[in-house]
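1. Build me a model:
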Amino acid sequence: MSQVISETEGVVDKYIGDGIMALWNAPYTVIDHPSKACEAALLCKSRLETLKADWKRRGYPEMRMRVGIHTGNAIVGNFGSVDRLNYTALGDNVNLASIDLADLYTEAFELYMDRQFEMAAVLFVEYLESNANDKAAETHLKACRHYVLNPPDSSWDGTRRMNTK
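-> Just a heads-up that it's a prediction; the model follows:
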């Protein structure tokens, strides 16, 4: 993924857990940097699909990918102290890039459909923190909590019968 970021004129800022924070348009100017970031995201998703096929053949666990992209002003430079200095970007626009709610909901729903109800519930809770009135997410969260305690039978296809309005 780092190579894809570099090839699209991005700079890897840091690795965070299972994520990568990358910058475009800093430390040097990149023409059409929003498009370059989007291109990198699509190429990374494509690259991951190739890797997943290989990993599946080897018996490795499946890996998912989410992408958050945001453009705007940020403070970019070397931050820290004499003991530890780090080149990075700071500010609200940096924080917004890490929150991609549509992808979060999609991932939660995919986990739900894959019967990974505990993990799906965690993501639905996270999603609902920013979308408290989303009735579909609330319904799926309740279903996840129910299915953790009462797993559906093998014929379950993800649909739910609603008996009340």
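2. contacts and neighbour counts: CA atoms only from here.
-> OK.
3. list the helices and strands the helix ranked longest in the chain packs on?
-> Ranked by residue count, the top helix of the chain under DSSP state H comes out as helix 33-57. Contact analysis of helix 33-57 by 3 or more Cα pairs under 8 Å, 6 or more residues apart in numbering; DSSP states H and E lists helix 2-7 as its packing neighbours.
4. Tell me the first helix or strand C-terminal of the helix it packs on.
-> strand 11-16 (DSSP states H and E).
5. So which residues of the protein form helices?
-> Counting by DSSP H, one finds helices in the chain at the ranges 2-7, 33-57, 92-97, 101-113, 117-130, 135-149.
6. Please provide the structure for the following sequence as well, for comparison with the first:
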Amino acid sequence: KTSLELIETFEKGLDYYFNQDWEKALEYFEKSKLLEEDFSGRNTNPSQVFIKRCNHFSMNPPPDDWDGVWRMTTK
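-> Just a heads-up that it's a prediction; the model follows:
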């Protein structure tokens, strides 16, 4: 398990995320989450953030003109 493997896996997840393929994105973010856990001292990691977003978008798809930006609706 290397940093390069983590980066490549996370990047594949991002590619699927921006193409709105939530299922495939989740698959890669779940894999990268396991690699990120090797870095101690964190309560969360980027993969966990995108897993939550994929779950949200799979139930609440973004508009057709979605630009990939996550818009916060609460503080």
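7. Tell me how they score on TM after superposing.
-> Overlay of the two chains. TM-score (TM-score structural alignment, normalised by the length of structure 2): 0.76; 68 aligned residues with a Cα RMSD of 1.9 Å.
8. looking at the helices of structure 1, which is closest to Ile75 of structure 1?
-> Minimum separation from Ile75 of structure 1 across these (Cα to Cα) falls at helix 92-97, 9.2 Å.
9. Apart from its neighbours in sequence, what residue is nearest the residue mapped onto Ser130 of structure 1 from structure 2?
-> Using TM-score structural alignment, the equivalent of Ser130 of structure 1 in structure 2 is Leu35. Leaving aside its chain neighbours, Leu35 of structure 2 sits nearest to Leu6 (5.8 Å; criterion: Cα to Cα, 6 or more residues apart in numbering).
10. Can you tell me what Asp65 of structure 2 aligns to in structure 1?
-> Checking TM-score structural alignment: Asp65 of structure 2 goes with Ser155.
11. whoops, I mixed them up, Lys24 of structure 2
-> Under TM-score structural alignment, Lys24 of structure 2 pairs with Met119 in structure 1.
12. quick one, what contacts its match?
-> Met119 of structure 1 makes contacts with 108, 111, as judged by Cα atoms under 8 Å, 6 or more residues apart in numbering.
13. Map Tyr87 of structure 1 onto structure 2.
-> Aligned partner of Tyr87 of structure 1 by TM-score structural alignment: none.
14. Now do the contacts for the residue nearest the centre of structure 2.
-> Nearest to the mean C-alpha position of structure 2, by Cα atoms, centre = their mean, lies Phe50 at 2.8 Å. Phe50 of structure 2 sits next to 26, 29 when contact means Cα under 8 Å, 6+ apart.
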